[in-house]
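Engineer: Quick one: sequence plus predicted model below, questions after.
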Amino acid sequence: MRLSDHFANFPAAVLAGISPANPLRRLARVAGYAVLRLGGHVFQPIRNPEQLRGAVWLYVVSANNYEALKFVKDARPDAVLLAGQGKQIGRYGGVVNRLSLRRKILYYWQYPAALVGLYRQVGGRALRFFDLVFYAIGYYEVYRRALRHYRPQAVIFANDHNDDARALLLACRAEGVPTAYVQHASVSTNFPPLGFDLSLLEGQDALDKYRLCGPVRGRVELVGMPKADAFLSQRNTAPRVRRVAVACNLLDELPALADTLAYLLRELPDLVFTLRPHPGDRRDFTALRQALPPLHWSDPQQENVFEFLQQHDALVAADTSTHLEATLLNVASVYYRFSPTPTLADYYGYAAHGLSEWAPALPELAAALARLAQHKPLDLYRRAAYYNATLGTPNEGHSRALALRRLGEWLAATAPAA
């Protein structure tokens, strides 16, 4: 994905945060990674509180991944949550087990050949993102070694495209370890082909998109959204919008976001607006806080997205799966691009499939919210049926139990004979 046209067309400011445009700055980052991360791992001992040998591994790469797989850990005493050494998991960083990456440094002799090979495949893009290639080196070899050492019963993922998750998936195939995938957020047609032995997807939307990504490997089950179960019985029944949630991520540039919020606060003074950055957003919002005192704030490190949405009647956001989560709670969803980028317009297809209302410009956005402030329908959640297979069925609100049943059956079938 990092070497695709889609990634290369991200806004310049977003790309600079991932991989600096200046090659000297990229080189400095590589040097810092080599000294602080690779060198630091060598001298950092790993002491896991749980036994990894023979367990069911729940591999996470973010706080969202943790929340998506925690229900499996709660239900199965043989399951352990784990991440790579040094991986940032937000507020859950201290409670996940770690896979040692001390030996990762031993495989960097492959880097020149890898860079040359990628250059032959994708041209100058390999050099533009030589830092991202550098970070990915060694995961596969280290994870193969870990799999041989611990022999987990299976590995369950909630991410299918990060470099370390892809490396572990390929290592599992090489070592014959069964793999499963629990979808944790909406997917796009830019993702890699679905490549797990068992994939638990939320709904038909995800399956249709994965079929466009390439051949679908293994068994697929549509189980709804397990992380939403506890909240589906608490849908928003307010007949009018009074509190508006605004969600942003790294694709949303701060100046454009500030202009949007200033406009809405001025045009709709009777509504309360709350901004929630993405949990992985490390940008400095101090200037925005000072410029817009009436704006409320949500700390994504302290409350999850459903807790946040429960306090609001409408959502304004660009390309984020928060639109789906809002609609499931009967929170009115309005799609608005703070920073217009034609290649990313309606990235998840929410507007195209009628899940969200699309406001193409600020006047239309204000008009949509003003209309919702007069009347908000009580059946908005029905729009999510294409995305959540259990909606309107006896399994609605019971996706966890359904997912656990499917995982249990699969694990029993893949267990080695006694």
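Structural biologist: Noted; the coordinates are in hand. Note that the coordinates shown come from a computational prediction; the quantities given were computed from them, not determined experimentally.
Engineer: going forward, measure contacts and count neighbours with C-alpha atoms only.
Structural biologist: OK.
Engineer: residues touching Arg2, list them.
Structural biologist: Contacts for Arg2 (Cα atoms under 8 Å, 6 or more residues apart in numbering) come out as Ala8, Phe129, Leu132.
Engineer: here comes the other one, which I'd like you to weigh against the first:
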Amino acid sequence: MRFTPLFSALPPATLEPISPNNPGKRLAKVLGYAAVRLVGNMFKPFRNPEQLRGAVWLYVVSQNNYDSLRFIKEHRPDAVLLAGQAKQIGRYNGQVNRLSLRRKLLYYWQLPLVFFGLLQSEGRRAWRFFDLIFNAVGYYEVYCRALRHYRPRAVVFANDHNDDARALLLACVAEGVPTAYVQHASVSTNFPPLGFDLSLLEGQDALDKYRHCGPVRGQTRLVGMPKADNFVRQRNEQPRVQRVALATNTLDDTAGIEAAVTYLLTEFPDLSFTYRAHPSDLRRFEALRTRFPQLAFSDARQESVFEFLQRHDALVAADTSTHLEATLLNLVSLYYRFGQHGVADDYYGYAAHGLVDRAFTLDELGQLLRRYVAHKPADHYQRAAYYCATLGTPDEGRSQQLALRELDAWLATTAKA
């Protein structure tokens, strides 16, 4: 995804923490990575609390990944959660096993070959994202070595597009290790083709999008959203909207966010509002905190998205899979873009498929919200049926059990092979 037109067109504020626009800053980032991650990993001791040899690996690259795969760990005594040696997993940093990356430095002799190959195929983007190329070198070789050493029974992923996750997937294919995938969030048509032996997808939407991305490898099963099981049984039954959640990500413009918050809190003084930024967003929004003391804040690093949504009746957000999670809990979800950046318009297709109501202006947003303040339908959650295969079926609220049955049966088959 790093060399797609969509990625290159991301707003500068979004790209900056990923890959700085200034070449000097990119070089400094590369040097910092080399010192802290490459050289630093060689001298940083670690000891895994669990046995990795012969286990079912649950590979995570984020806090959300951990939440999405934890139910497998709780079910299977042979499953272990693990990540790369220095990968940040939020509040679960100390609870995952680690794969050593100490030898990653040994493979940087390949960097000139990789870079000039990408320069020929990708042109100027190879220069623009040189730091990301630098970071990715060596993952594949290190992970191939780890697979040969530990010989895991299988590797289960919740991410299919990060550089380290892709490297491990390719290493598994090369070393003959079975792979499975549990979808952890909504997908888009910009994702890589589905390349796992078994893919447990949430619904028809995900399968249709992956078919658009390219050939679908292996078996696919539609199992709903396992991470939502404990919450869909507690759907919001309020007949009118009184508590509104505002969720943003790094794509959303600061001025646009402030304008929307100002409008909503002024127009709806009787409603309560809570603001939640994406966990990777470093902005503090001090102006909002000072100007609107009645505005509550949720820390995405400490409070899960479902815990956050449970306290509300409606959600206002732009491009985030939180829309789907909100609708499943019977919150009214309203799509509004905080700013006019030219990428990711209706990125997940939620507005196009009727999952959410869309407002193009603040006045339209106000009109939609007033409608739901007057009355919120009790069956609003049924809009999510295209995205969640178990909705309205006997397996609703039992996606974890369904996913585990599929996974157990698949693992039993791989053991016989």
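Structural biologist: Happy to help now that I have it. In this text the structure is predicted, and so the values were computed from the model without any measurement.
Engineer: TM-score for these two?
Structural biologist: Remark: TM-score between the superposed chains equals 0.98 [TM-score structural alignment, normalised by the length of the second structure]; 417 aligned residues with a Cα RMSD of 1.0 Å.
Engineer: one step back: could you export the contacts of Arg2 of the first structure as a markdown table, including secondary structure?
Structural biologist: Formatted as a markdown table, the contacts of Arg2 of the first structure follow (DSSP: H, G, I helix; E, B strand; the rest coil):
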| residue | secondary structure |
| --- | --- |
| Ala8 | helix |
| Phe129 | coil |
| Leu132 | helix |
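Engineer: ok, of those residues, which one's closest to Val42 of the first structure?
Structural biologist: Leu132 (20.9 Å; Cα to Cα).
Engineer: That closest one: neighbour count?
Structural biologist: When neighbours are defined as other Cα atoms under 10 Å, Leu132 of the first structure has 19 of them.
Engineer: next one: Ala28 of the first structure
Structural biologist: Number of residues near Ala28 of the first structure (other Cα under 10 Å) recorded here: 14.
Engineer: ok, now how distant is it from Trp109 of the first structure?
Structural biologist: Separation of Ala28 of the first structure from Trp109 of the first structure (Cα to Cα, to the nearest Å) stands at 19 Å.
Engineer: Then Glu175 of the first structure?
Structural biologist: To Trp109 of the first structure, Glu175 of the first structure is 23 Å away according to Cα to Cα.
Engineer: what do you get for Val316 of the first structure?
Structural biologist: For Val316 of the first structure relative to Trp109 of the first structure (Cα to Cα), the value is 48 Å.
Engineer: Pick out whichever of the two has more residues nearby.
Structural biologist: Val316 (28 against 11).
Engineer: Could you check how far the more buried one is from Ala332 of the first structure?
Structural biologist: Note on Val316 of the first structure: its distance to Ala332 of the first structure, by Cα to Cα, is 9 Å.
Engineer: same thing with Ala373 of the first structure?
Structural biologist: Ala373 of the first structure is 10 Å from Ala332 of the first structure, where distance means Cα to Cα.
Engineer: Among these two, which residue is more densely surrounded?
Structural biologist: With neighbours defined as other Cα under 10 Å, Ala373 of the first structure and Ala332 compare such that Ala332 has more, 30 against 20.
Engineer: who touches Arg151 of the first structure in this structure?
Structural biologist: By Cα under 8 Å, 6+ apart, the contact list for Arg151 of the first structure reads Arg53, Gly54, Val177.
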